[in-house]
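In: Provided below for reference: sequence and predicted model.
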Amino acid sequence: MRIYGDLHIHTALSSCAQEDMTPNNIINMALLAELDVIAVTDHNSCGNAEAVMKAAEGTELVVVPGLEVQTREEVHVVALFEQMDQALILQGEVYAHLPGRQAPPKILQRQHFLSEDDEVMGYCDKLLGFASSLTIEEVFRLTRQLGGAMIPAHIDRKSNSILSNLGFIPEDLDLATLEISMYAPRSEYEAQYPRHRILQNSDAHELGHIGIVSNVLDLKVKTAAEVIHLLNTRAAT
């Protein structure tokens, strides 16, 4: 089964995202873009993933819960899961390794917890835009132990990427999938990393970017579990 997915989308919980990145707006834009599956990946948190999943109920859209973790090395990695409770466990670990001080009001008021009806339910007082003290190896191990898939994010970028900050893809992590940004030349990265699956996601922080690029995923069935299995499987060479 060939399905279309955009597996890196932020909500208004990420302070750098626009305030109209609400559950229903995200779902409606994904449906307009004719996507089959999306992933919710706010910075260092999965606090709005369940609301987006609930907003998608009654549609054909599959929502994969996740978060975009900033590691100690200031590398961004996307961690995706089959179930919400798995994502929440990783979130708890990440929260415990963020800076201890509370987010100042200017940031706090831009980190919205939302309901499935797009109502503001509160604000996250964590410094979500900061690096955690978890290493990339620790995030990889935790994600895999919880049954998820970890993907280095936007590896083509000159900051906050595994290549810009580490300079290489660690072979001991057994990474199956790498992500490039919406503007990267996909064919070049596929040629450079033939043993890895290359995702090209929108990393949407605004509604107009949802589905601007998508991935064709060959799945047996359209479920979050099948997405995770695929992302943990090396590309055929």
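Out: Perfect, thanks for sending it. None of these values were measured; they are calculated from a predicted model. Numbers count the residues shown, from 1 in each chain.

In: Going by C-alpha atoms from here, please, whenever you check contacts or count neighbours.
Out: OK.

In: where along this structure do the strands fall?
Out: 2-9, 37-43, 62-70, 76-80, 112-114, 120-123, 149-152, 177-180, 197-200, 215-218 (DSSP state E).

In: and the angle from the fourth one to strand 37-43?
Out: This points to strand 76-80. 130 degrees (axes from the mean of the first three to the mean of the last three C-alpha atoms, to 10 degrees).

In: Just want the most central residue of the chain.
Out: Thr41 (3.3 Å; C-alpha atoms, centre = their mean).

In: so what's that residue up against?
Out: Counting by C-alpha atoms under 8 Å, 6 or more residues apart in numbering, Thr41 touches 8-11, 49, 65-68, 78-80.

In: Over to Met29?
Out: 207-208, 210.

In: Distance check, it against Lys126.
Out: The gap separating Met29 from Lys126 is 28 Å, by C-alpha to C-alpha, to the nearest Å.

In: Over to Ser214?
Out: Taking C-alpha to C-alpha, one finds Ser214 at 31 Å from Lys126.

In: what do you get for Ile27?
Out: 26 Å.

In: the helices in the protein, which residues?
Out: 23-32, 49-55, 84-96, 105-108, 136-145, 162-165, 186-192, 224-231 (DSSP state H).

In: Between these, which one is closest to Gln200.
Out: Gln200 sits nearest to helix 186-192 of all the helices of the chain, at 7.3 Å, using C-alpha to C-alpha.

In: can you pull the buried residues of that closest one?
Out: 186, 189-190 (16 or more other C-alpha atoms under 10 Å).

In: Likewise for stretch 197-212?
Out: 197-207, 209-212.

In: so who does Asp42 touch?
Out: 9-11, 13-14, 48, 66-68 are the contacts of Asp42 under C-alpha under 8 Å, 6+ apart.

In: switch to 7 Å and redo it
Out: Taking C-alpha atoms under 7 Å, 6 or more residues apart in numbering, we find Asp42 in contact with 10-11, 13-14, 67-68.

In: Use this one as the comparison:
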Amino acid sequence: MKYYYDLHIHSNLSPCGHKDMTPNNIVNMAYIKKLDVISVTDHNTCCNFPAVEKVAKARNLKVIPGIEVNTKEEVHLLCYFKSYKNCKSFSRKIYKKLPKIKNKEEIFGEQVIYDENDMVLGKEEILLTNASNISINEVIILVKKHEGIVIPSHVERKANGIIGVLGFIPEENNFDYIEVTGKISDELLKKLKNKYKIIRNSDAHNLVEISERTNYLELEDIEDLFL
């Protein structure tokens, strides 16, 4: 079965996310674009997942619990989980690894937690985009303990991409998938395709950027992503 997806979307809980990136707006845009499955992967937190999931049920849209971790190496990793319970447990552990630096809204933007009606439940005070005090290898181990998978984010980028930061993708990390979000050279793409399955996401920070019905995963069930 083909699942058309966008598994890298930021809500307004990420300070870099536009104020229009509320649960209802995200889900409705994904519905308009006829996507089957999405994931809201905010920086170092998953607090908006419950609201997004509730809204998505009315649209028959699957939502995978996820989070984008910024490691101590300044590498971004997408972490996905079978259940919100596991994602929440993992997220709490990552949160404890964040430096306790307060967000400055006038500089970085708001970090808003919503309910399913887009009503504000609160705001996260700690700046979420900072690097957490946890390594790539430690993230992989912790995600596996929580029955999840790790996918390196936007590997084609110099900033926060694993190749741009480390210069290579460590073989011992045993990634099945890697993510591409933007333009990538044919040479690099061919090289990566020989070793990894490629996920193409939007890394959307505003509604327009959410993926069109273009990229799909061909799986018996979407949970086969975790096999």
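Out: That came in fine, so what should we check first? All figures in this text were calculated on a predicted structure; none of them were measured in a lab.

In: Fetch the TM-score of the aligned pair.
Out: The TM-score (TM-score structural alignment, normalised by the length of the second structure) is 0.94; 226 aligned residues with a C-alpha RMSD of 1.7 Å.

In: ok, back up a step: which one's more surrounded, Ile27 and Lys126 of the first structure?
Out: Ile27 (25 against 21; other C-alpha atoms under 10 Å).

In: My read is that the more buried one contacts Ala56, right?
Out: Yes. Between Ile27 of the first structure and Ala56 there is a contact at 6.2 Å, judged by C-alpha atoms under 7 Å.

In: Can you list the buried residues in stretch 90-109 of the second structure?
Out: 90-91, 94-95, 97-98, 103, 109.

In: Quick one: end-to-end length of that stretch, please.
Out: 25 Å.

In: got it, and stretch 6-21 of the second structure?
Out: Stretch 6-21 of the second structure: ends 14 Å apart by C-alpha to C-alpha.

In: how near is the residue lying farthest from the centre of the second structure to Ile178 of the second structure?
Out: Distance from the C-alpha centroid of the second structure peaks at Glu187, with 26.1 Å (C-alpha atoms, centre = their mean). As judged by C-alpha to C-alpha, Glu187 of the second structure and Ile178 of the second structure stand 16 Å apart.

In: Same question for Asn133 of the second structure.
Out: 23 Å.

In: ok, these two, which is more surrounded?
Out: Ile178 (23 against 17).

In: for that one, what are its contacts?
Out: Counting by C-alpha under 7 Å, 6+ apart, Ile178 of the second structure has contacts 151-153, 196-199.

In: 6 Å instead, please
Out: Shown in contact with Ile178 of the second structure (C-alpha atoms under 6 Å, 6 or more residues apart in numbering): 151-152, 198.

In: any chance of the helices of the first structure in CSV, plus distance to Gly122 of the first structure?
Out: Formatted as CSV, these follow (distance: least, C-alpha to C-alpha, whole Å):
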stretch, distance to Gly122 of the first structure
helix 23-32, 15
helix 49-55, 13
helix 84-96, 17
helix 105-108, 10
helix 136-145, 27
helix 162-165, 33
helix 186-192, 39
helix 224-231, 28
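
In: can you tell which of the ones you listed is closest to Glu74 of the first structure?
Out: Closest among those, using C-alpha to C-alpha: helix 162-165, at 7.3 Å.

In: and Leu217 of the first structure, what does it touch?
Out: Taking C-alpha under 6 Å, 6+ apart as the test, what Leu217 of the first structure contacts is 2-3.

In: if we go to 10 Å?
Out: Counting by C-alpha atoms under 10 Å, 6 or more residues apart in numbering, Leu217 of the first structure touches 1-5, 36-37, 199, 226-227, 230-231.

In: farthest-separated two in those?
Out: Met1 and Leu199 (17.5 Å).

In: List just the nearest of the contacts of Met29 of the first structure to Asp85 of the first structure.
Out: Looking across those and measuring by C-alpha to C-alpha, the closest to Asp85 of the first structure is Ile210, at 25.2 Å.

In: just checking, the closest one touches Thr11?
Out: No. Ile210 of the first structure is beyond contact range of Thr11, at 11.2 Å (criterion: C-alpha atoms under 10 Å).

In: Now do the shared contacts for the two.
Out: 26, 204.

In: and the residue farthest from the centre of the second structure, how far is that from Tyr31 of the second structure?
Out: 35 Å.

In: and if you look at Ile210 of the second structure?
Out: 11 Å.

In: For Ile38 of the second structure, see how far away the equivalent of Leu219 of the first structure over in the second structure is.
Out: In the second structure, the residue matched to Leu219 of the first structure (TM-score structural alignment) is Leu219. Remark: distance between Leu219 of the second structure and Ile38 of the second structure (C-alpha to C-alpha) = 15 Å.

In: now do Met119 of the second structure
Out: Taken as C-alpha to C-alpha, the span from Met119 of the second structure to Ile38 of the second structure is 21 Å.

In: between those two, which one's more packed in?
Out: Ile38 (28 against 13).

In: which residues touch the more buried one?
Out: With C-alpha under 10 Å, 6+ apart, Ile38 of the second structure has these contacts: 3-9, 26-27, 30, 52-53, 56, 61-66, 201, 210-211.

In: repeat for Glu19 of the first structure
Out: 11-13, 110-112, 205-207.

In: list the contacts for the closest residue to the residue nearest to the centre of the first structure other than its chain neighbours?
Out: Counting by C-alpha to C-alpha, 6 or more residues apart in numbering, Thr41 of the first structure lies nearest to Leu67, which is 3.9 Å off, once chain neighbours are set aside. Contacts for Leu67 of the first structure (C-alpha under 10 Å, 6+ apart) come out as 8-10, 39-49, 77-81, 87-88, 90-91, 94, 150.
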